[in-house]
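>>> Got a predicted model here, sequence first, then my questions.
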Amino acid sequence: MLKYWPIIRSSTCFKLGVAAAVSYVLYLLAGFLLPLLLAIGLAFALYPLVNAIAKVRVAHGMIKLSRVVAIILALLAFCIFIVMIIGFILLPLFGQMNEFLQKLPLFISQSQGTDMHDIDAMLQDPTKIPLLPSDFNMLMTALVNWAMGFVSSVLRNLVQSSLSIVQSLIGLIIVPFLSFYFLKDWRELREMAVNLFNYDVQDRAAAVIDDIGRTLSAYVRGLAKLSLISGFVISVGTASLGIEFPLVLGFWAILAETVPVVGPLMGAVPAIFIAYGQSPEAAFHVALFYLVYYQLDANFIMPKIMGQKIDLHPVILIISLLIGAKLFGIVGMVFAVPVAAVYRVLYKELWHAGEGR
């Protein structure tokens, strides 16, 4: 059996089996790993700020702030930022959200199909039977109504699955504490992770860990900038167009920006849905605004900020998003891309390790 082990280890079936087993274990540990992933993301986001604060000198340049003090100040700045977000955005957002939820049944009723009571009424009065679209305007109206009903059901399922996960995450309170130690002792933690491997593969393990760290760090920082820009532009743009709930749409745009490829569609459809409840003309203006902005975002803003941080083919991105949405809802879609990026690094470094060409 031992003499066949090199052949077995290099076979594609064995590698796929190991990848599937690791993925299944990670799936079982998802509730435990999410606070850890959030802490790592927060540490990556605050790392440049910590470095900037650590370079500051006080007392006429005589005293240099220690890294621990820099980390504490960065976390305090993050807490102040969160308080400002809650006071100036989230609380007004909740007010608009309450108003939106009160009007949601009206929006949904405009896009839902008929039920059994409607069918009975149509059988008794044939004049109530809806006509098939006989011109372009009727066809477009029917397509919009169908699309809005479909999107509303998809969003409802995504939100419900995400809430069921978030409600079980009592451990979120430990995220800032984990981030503190990741920022403070990341070199020691990296050394501990490398020392878990045999001496002959420690160099490769260190290269893999560093590659993953560089990729995720650049991605998190770039994504934070893109999300804030998108939320600001969408809030101001929809408010200037006279669309209801601009803060809700801006907050949704921030979430949608974290999802590549399908993010623009996720961000635009609810806005068009709300605008269509006001008037078809408003829906057209909103659709045109989102089309122009996301074209600028895709061709100018994103390449300038992100560059080639995540070198993944669009097909891989879409498959990752579908799997994430199916397993964990919106939360899964947010984490699908960085997880896929980690898998890509592991594939590049390990899939053909030890093989000859």
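It's in.

>>> switch to C-alpha atoms for all contacts and neighbour counts from now on
Will do.

>>> what distance separates stretch 2-19 from the middle of the whole chain?
35 Å (Cα atoms, centre = their mean, to the nearest Å).

>>> Next, the distance between the ends of that stretch.
Taking Cα to Cα, to the nearest Å, stretch 2-19 runs 22 Å from one end to the other.

>>> what does stretch 25-33 give?
First-to-last residue span, stretch 25-33, Cα to Cα: 11 Å.

>>> contacts for that stretch?
With contacts defined as Cα atoms under 8 Å, 6 or more residues apart in numbering, stretch 25-33 is touched by Ile165, Ser168, Leu169.

>>> got it, and stretch 168-175?
Stretch 168-175 has contacts (Cα under 8 Å, 6+ apart) with Gly31, Pro35, Leu36, Leu38, Ala39.

>>> before we move on, what about stretch 273-281?
In contact with stretch 273-281 (Cα under 8 Å, 6+ apart) are residues Phe107, Met148, Ile243, Glu244, Ala282, Ala283, Val286.

>>> Of the contacts of stretch 25-33, grab the buried ones for PyMOL.
To isolate the buried members of those in PyMOL, using 16 or more other Cα atoms under 10 Å:
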select buried, resi 165
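
>>> Just the contacts of stretch 25-33: which are in helices?
Within these, membership in helices is found for Ile165, as judged by DSSP state H.

>>> Quick check: of the contacts of stretch 25-33, which lies closest to Val262?
Minimum separation from Val262 among the contacts of stretch 25-33 (Cα to Cα) is found for Ile165, which lies at 22.1 Å.

>>> That closest one touches Leu327, doesn't it?
No - when contacts are counted by Cα atoms under 8 Å, Ile165 is not listed as touching Leu327 (10.2 Å).

>>> structure B:
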Amino acid sequence: MWINHRFFKYLTGVILVLICIFFLELLHFFEPILKIFNTLFYPFLIAGFLFYLIRPLVGALAKIKFFPKPVAILVVFAGIAGVIYAGFNLLADKVIKQMTNISNLPQNLKDSAKEAEKQIEKKDMGMLSTDALSQRVNSFFSDFIQTISDNASQIFSAIAGATTVLIIVPIVLFFLLKDGHKLIPFLRKAFPRRFKVEVEDLLKDIDKTLSAYLIGQVTVAFVDGVLAYIGFLIIGLDYALVLSMFIIITAIIPFFGPIIGTIPAFVVALMQDPAMALYVIIIIIVVQQLEGNLVAPLVLGNRLHMHPLTIILLIIVAAPLFGFIGMVIIVPLYAVVKMVLKDLYKMYQAHT
């Protein structure tokens, strides 16, 4: 009989689960769980991200006879802290100075608009509406830069206030590096014996995919920032270091990241010299060509086996829903979910 078909049994189970979730939500059952999740999400996300970046270094050190894994982890932590300290001493003054100057850009825009208005009034003999022209130019660029400045201040305020995260992340990261190899055997025990081989292979594939993607994407972003910094220095762009660092951060997002990172550089170049804005566009085009044809194929390859249009649509959807973090994690998350569903379906077909 059709009602006894396996599909309807599964459908009935899903409906019952959804009904239970609905009533539990009415009783506010999930509120404590959501609070715990929101508290631990970012520390574990950051720790997981750093885990994949640092694990190769720890593994290489742990192979040396005199470096057991805990010692190797502490040595890598000390090395990273040393690099951060040295970089801070070398670049802190320059970065702070450039950030301070960038924060003054809105006022500089207003002053430039007033100066342009005076020049137009001298030369146009009253034929142009300088009030309307200057108002539009001033309003657009001033509001745009002010928005960037406000968002930057919010980001830095959030980072400055994240003392708890800074304490939790190193602890979680240490134990992930120390005992991360035990995770796959632990998860494998939750499955029946006949699925253990397939589940272990699936978990290993997920681990390799995430590791290769994250390391590759960070490498590509760093190379983009370095190449952009060299180009900015060549054309003499103001605030070249800060602008290239911003490109490194945003370039972690595929496709749209470098474009987002270029917007501040373009605005600064337009303020410095309109011709400079054209040079910035040329530099970014050259950087993107080098990335797309040389750096990305060499570092990333085709690890995720995803069509570029799929990646673009994922990022477009994630941006308004989850913001910057969503744009960063949506692509590897989709790849993992796709891999899990595909392999689970294969296991289902093989064992039925």
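Looks like it arrived, so ask away. Keep in mind the model is a prediction, meaning the values are calculated, not measured.

>>> Take the contacts of stretch 273-281 of structure 1 and keep only those in helices.
Short answer: the contacts of stretch 273-281 of structure 1 in helices (DSSP H) are Phe107, Met148, Ala282, Ala283, Val286.

>>> Export those residues as JSON lines, with columns for distance to Met116 of structure 1 and neighbour count.
As requested, these are arranged in JSON lines below (distance: Cα to Cα, whole Å; neighbours: other Cα atoms under 10 Å):
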{"residue": "Phe107", "distance to Met116 of structure 1": "20", "neighbour count": "20"}
{"residue": "Met148", "distance to Met116 of structure 1": "21", "neighbour count": "23"}
{"residue": "Ala282", "distance to Met116 of structure 1": "32", "neighbour count": "18"}
{"residue": "Ala283", "distance to Met116 of structure 1": "30", "neighbour count": "20"}
{"residue": "Val286", "distance to Met116 of structure 1": "35", "neighbour count": "26"}
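
>>> now those as CSV including distance to Glu191 of structure 1?
What follows is those, written out as CSV (distance: Cα to Cα, whole Å):
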residue, distance to Glu191 of structure 1
Phe107, 55
Met148, 52
Ala282, 57
Ala283, 55
Val286, 52
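
>>> tell me which of these is nearest to Ile316 of structure 1?
Ile316 of structure 1 lies nearest to Met148 out of these, by Cα to Cα, at 27.2 Å.

>>> Now the closest one. Nearest residue, chain neighbours left out?
Nearest non-adjacent residue to Met148 of structure 1, counting by Cα to Cα, 6 or more residues apart in numbering: Ser111, 5.8 Å away.

>>> need the contact list for that neighbour.
Neighbour list for Ser111 of structure 1: Asn145, Trp146, Met148, Gly149 [criterion: Cα under 8 Å, 6+ apart].

>>> Could you say which helix or strand holds Leu178 of structure 1?
helix 175-184 (DSSP states H and E).

>>> Just give me the mean distance for that helix relative to structure 2.
On the superposed models, the aligned residues of structure 2 are on average 1.6 Å from helix 175-184 of structure 1, with distances taken as mean Cα distance after the TM-score superposition for structure 1.

>>> So which bit of structure 2 is that helix matched to?
The aligned range for helix 175-184 of structure 1 in structure 2 is 169-178, by TM-score structural alignment.

>>> May I see the buried residues of the matching stretch?
Buried residues in stretch 169-178 of structure 2, counted by 16+ other Cα under 10 Å: Val169, Pro170, Val172, Leu173, Phe174, Leu176, Leu177, Lys178.

>>> Go through those residues and say which is closest to Ile316 of structure 2.
Val169 (29.3 Å).

>>> For the stretch 1-150 of structure 2, just list every one of the helices.
Assigned by DSSP state H, counting those that start in this stretch, the stretch 1-150 of structure 2 shows helices spanning 6-26, 31-62, 69-103, 105-123, 130-160.

>>> just so I know, which of those helices lies nearest Phe222 of structure 2?
Per Cα to Cα, nearest to Phe222 of structure 2 of those: helix 31-62, 13.1 Å.
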